[in-house]
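Undergrad: no sequence for this one, just the structure:
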């Protein structure tokens, strides 16, 4: 975090006053969670190593743009690098080509997307014995047999399309295999779950056309981030299953529209799609979301008291965390989300979309980086999931949808 000025006593008092609920949840969730440990058995490690693991969303490209590191080697920070991926058995992480909403409706969004694709290609070029770009499920399987980690790519935020289907074709040719229609604001395609303006009341006219075009070209539709109305419109229009590349369940995070509610999960199941569970603590537990709200309220109170230029804002989150411990979720919370999807629509509609390198310091105890996948497998074993079911969660379900999308496009 930037900045070097501590909170004043007055500002700190405001922070604590406005975050009493976060303090309460931290007292029950944070310290207890941090003392819990997880360990994987030899069986869990073997399953992780012997199974293709597809993670629907890892933000390595934007991470290396912000601060370059060579992820083909061990790195001292972040959540992903080659040694840790090998340790965890992760062999098909979707690289997120993330374009911030601040660049919507500008040529810079398209340029940035191409630059981030370049960065993925550079990773492969530096270590072709370790990584290879994958553009279809069969390539993922071939790379797995060769002991190479696949790097398929998905675009987070459809802004780089700029309303031009020629750009859709260009990004397909560069390897993009899913598109998250919007991000934190409505764009020219869709409303966002975070954007209260509801500009389009779902999809834009171009967005409705785009659904058909993505079906026809063979790019998966990703409904993470979009508004509820947009989700239902996508489900009505698409001819193939869709994915939520990194979303969790609203049942456990009431009021958080970024996650999916039970009715949406049921519709996704009817569609044949897959929700890929996000690991971020605020995505899997309401306590973490309440903490975030408390911090935002405290920051806003400080702005009101001391002004937008207050030096105390520069290091606000770090100081706030020191006074109000963050209530980390746990591996068990993540497993609860998986269990609930299975109870609603069956084992064929859930996968993994960790959001590693994308959710900062909010990852659950037991799932702190890509080396942690054996812990997830152990948790599933402990909850009596069979090996066949675990393999579906780790990759089988997503690979099925991807193949269905590819097969449909081949006929159109």
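TA: Perfect, I can see it now. Just so it is clear, the structure is predicted and the values come from calculations on it, not from any experiment. Numbering: from 1, shown residues only.

Undergrad: only C-alpha atoms for contact and neighbour calcs from this point on.
TA: Will do.

Undergrad: which other helices and strands contact the helix or strand that residue 283 is a member of?
TA: Secondary structure assigned from DSSP states H and E places residue 283 in helix 281-284. Where contact means 3 or more CA pairs under 8 Å, 6 or more residues apart in numbering; DSSP states H and E, helix 281-284 is packed against helix 286-306, helix 331-345.

Undergrad: wait, which of those helices is closest to residue 126?
TA: The closest of these to residue 126 is helix 331-345. By CA to CA, the value is 33.8 Å.

Undergrad: following element in sequence after the closest one, please.
TA: With elements assigned by DSSP H and E, the helix or strand that comes after helix 331-345 is strand 350-352.

Undergrad: now for the lengthiest strand in the chain, which elements pack on it?
TA: If you go by DSSP state E, the chain has its longest strand at strand 92-98. Where contact means 3+ CA pairs under 8 Å, 6+ apart, strand 92-98 is packed against strand 54-58, helix 60-66, helix 107-126, strand 149-150, strand 153-156.

Undergrad: out of the helices and strands packed on helix 281-284, flag the one nearest residue 232.
TA: helix 331-345 (17.0 Å).

Undergrad: quick revisit: do you know which of the helices and strands packed on strand 92-98 lies nearest residue 85?
TA: strand 149-150 (8.5 Å).

Undergrad: thought residue 338 was touching residue 277?
TA: Yes. At 7.3 Å, residue 338 counts as touching residue 277 under the criterion of CA atoms under 8 Å.

Undergrad: next, show the common contact partners of these two.
TA: Here residue 338 and residue 277 have residue 350 as joint contacts, going by CA atoms under 8 Å, 6 or more residues apart in numbering.

Undergrad: alright, now check it against this:
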């Protein structure tokens, strides 16, 4: 009797051991759950190492203890794991949702699509939506690459998705809205936005659908509106007294769009804006297409430099006069006023212009790099009169006078 093995004790021992193993595995599961819970509210970059640690526990339970009580709970934990990582999407923080959702799409390579079940494709539609929403929000935003980056990823990763199909209509709508704003109170901002939209639309990738073909048409539409918007911007800048920017805008317009119907008037705006930078009174009225008039003005050049005379008022324009080869600068303005253009033996270079009567604003410039200071002046002209003026340079102030 003393040699009989206590079989009941062995059974109890095996049951206790098995229960201890189950509890240990549940403890590991609980540890992974706590890791995930502790990441809530943290940026993805900060939380990612913790996600990987929790995922390693879940994967180990599936690989080695799938039939344990803890292993059977892993699918539910993975669902919660996905929900935690995708929290920005649930909060409609689409831009912040892109990176974590992209990460979730990589997990089938770690866990396996069979174990993930529906979770394997769970992030796809959410990521497509996030890429669309974040990308569209960046349309027209100058200096931002969000629209191009996110919409490009959408078109290449999910080309057949409903979200990809909405990209072109969204771009077209943004262009239409910006184009309409050209006639509003801030055409410069509208034109800048059109420039950005045109660039964004033209850089989106070809995803093998008709989306890109339509985007090319949108780009052409934006380019046409940019042309009219640039002119409207220059006029707006001039009206607001921003003459430096108005000159730059109109000068660029003239060179960029030589065949635009507003090209000639844009050139006049550029001239008037340059004069108004020296004399703001010249910018109080808008240049018109008017030219010629009953007043005849002949300008002689008594200076060693070629000069350009800009004028605006009832008419706007410019005239260039070649250098006087035998002329020199005067030591003072007083001597220039007394002796300029009085040498009968000198054939002074000259130009004659016809102007309407009234107040005309002039700006006297040299056309070479002489360093001469521009000289602005004003003349009052009576109808039918004839005037002769003389341009000369003085060396004492490095300036020119007419």
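TA: Okay, I see it. Fair warning: this is a prediction, and the values are worked out from it, not measured in the lab.

Undergrad: quick one: TM-score?
TA: Between these two chains, after superposing, the TM-score reads 0.22 (TM-score structural alignment, normalised by the length of structure 2); 126 aligned residues with a CA RMSD of 5.4 Å.

Undergrad: re earlier: tell me the angle the longest strand of structure 1 makes with helix 107-126.
TA: Calculated by axes from the mean of the first three to the mean of the last three CA atoms, to 10 degrees, strand 92-98 of structure 1 forms an angle of 150 degrees with helix 107-126.

Undergrad: which of residue 338 and residue 277 of structure 1 has more neighbours?
TA: residue 277 (30 against 23; other CA atoms under 10 Å).

Undergrad: so which residues of structure 2 form strands?
TA: 295-302, 307-312, 317-321, 350-355, 358-366, 375-381, 386-394, 399-401.

Undergrad: could I get the ones you listed as TSV with distance to residue 30 of structure 2 and mean neighbour count?
TA: Shown next, in TSV, are those (distance: least, CA to CA, whole Å; neighbours: other CA atoms under 10 Å):
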stretch	distance to residue 30 of structure 2	mean neighbour count
strand 295-302	95	22
strand 307-312	83	23
strand 317-321	84	18
strand 350-355	92	18
strand 358-366	83	22
strand 375-381	84	16
strand 386-394	91	18
strand 399-401	86	22
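
Undergrad: want to try CSV for these, with distance to residue 203 of structure 2 as columns?
TA: What follows is these, written out as CSV (distance: least, CA to CA, whole Å):
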stretch, distance to residue 203 of structure 2
strand 295-302, 53
strand 307-312, 42
strand 317-321, 41
strand 350-355, 50
strand 358-366, 44
strand 375-381, 47
strand 386-394, 53
strand 399-401, 50
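
Undergrad: which of the ones you listed sits closest to residue 201 of structure 2?
TA: strand 317-321 (39.4 Å).

Undergrad: in structure 2, where's the longest helix?
TA: Secondary structure of structure 2 per DSSP state H: the longest helix is helix 7-38.

Undergrad: summarise which helices and strands that helix is packed against.
TA: Against helix 7-38 of structure 2 (3+ CA pairs under 8 Å, 6+ apart) you get helix 44-64, helix 69-85.

Undergrad: among the helices and strands packed on helix 281-284 of structure 1, which is nearest residue 146 of structure 1?
TA: Nearest of these (CA to CA): helix 331-345, 30.2 Å.

Undergrad: in the closest one, what counts as buried?
TA: 331-335, 337-341, 345 (16 or more other CA atoms under 10 Å).

Undergrad: farthest pair within the residues you listed?
TA: 331 and 345 (21.6 Å).

Undergrad: show me where structure 1 has strands.
TA: Going by DSSP E, structure 1 shows strands at 54-58, 92-98, 131-132, 149-150, 153-156, 176-180, 220-222, 243-247, 274-277, 350-352.

Undergrad: reformat the ones you listed as CSV; add distance to residue 283 of structure 1.
TA: Shown next, in CSV, are the strands of structure 1 (distance: least, CA to CA, whole Å):
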stretch, distance to residue 283 of structure 1
strand 54-58, 14
strand 92-98, 18
strand 131-132, 30
strand 149-150, 26
strand 153-156, 17
strand 176-180, 17
strand 220-222, 17
strand 243-247, 7
strand 274-277, 9
strand 350-352, 13
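
Undergrad: between these, which one is closest to residue 379 of structure 1.
TA: So among the strands of structure 1, strand 350-352 is nearest, using CA to CA, at 13.8 Å.

Undergrad: same for that closest one, what does it pack against?
TA: Here strand 350-352 of structure 1 touches strand 54-58, strand 274-277, helix 331-345, helix 397-411, going by 3+ CA pairs under 8 Å, 6+ apart.
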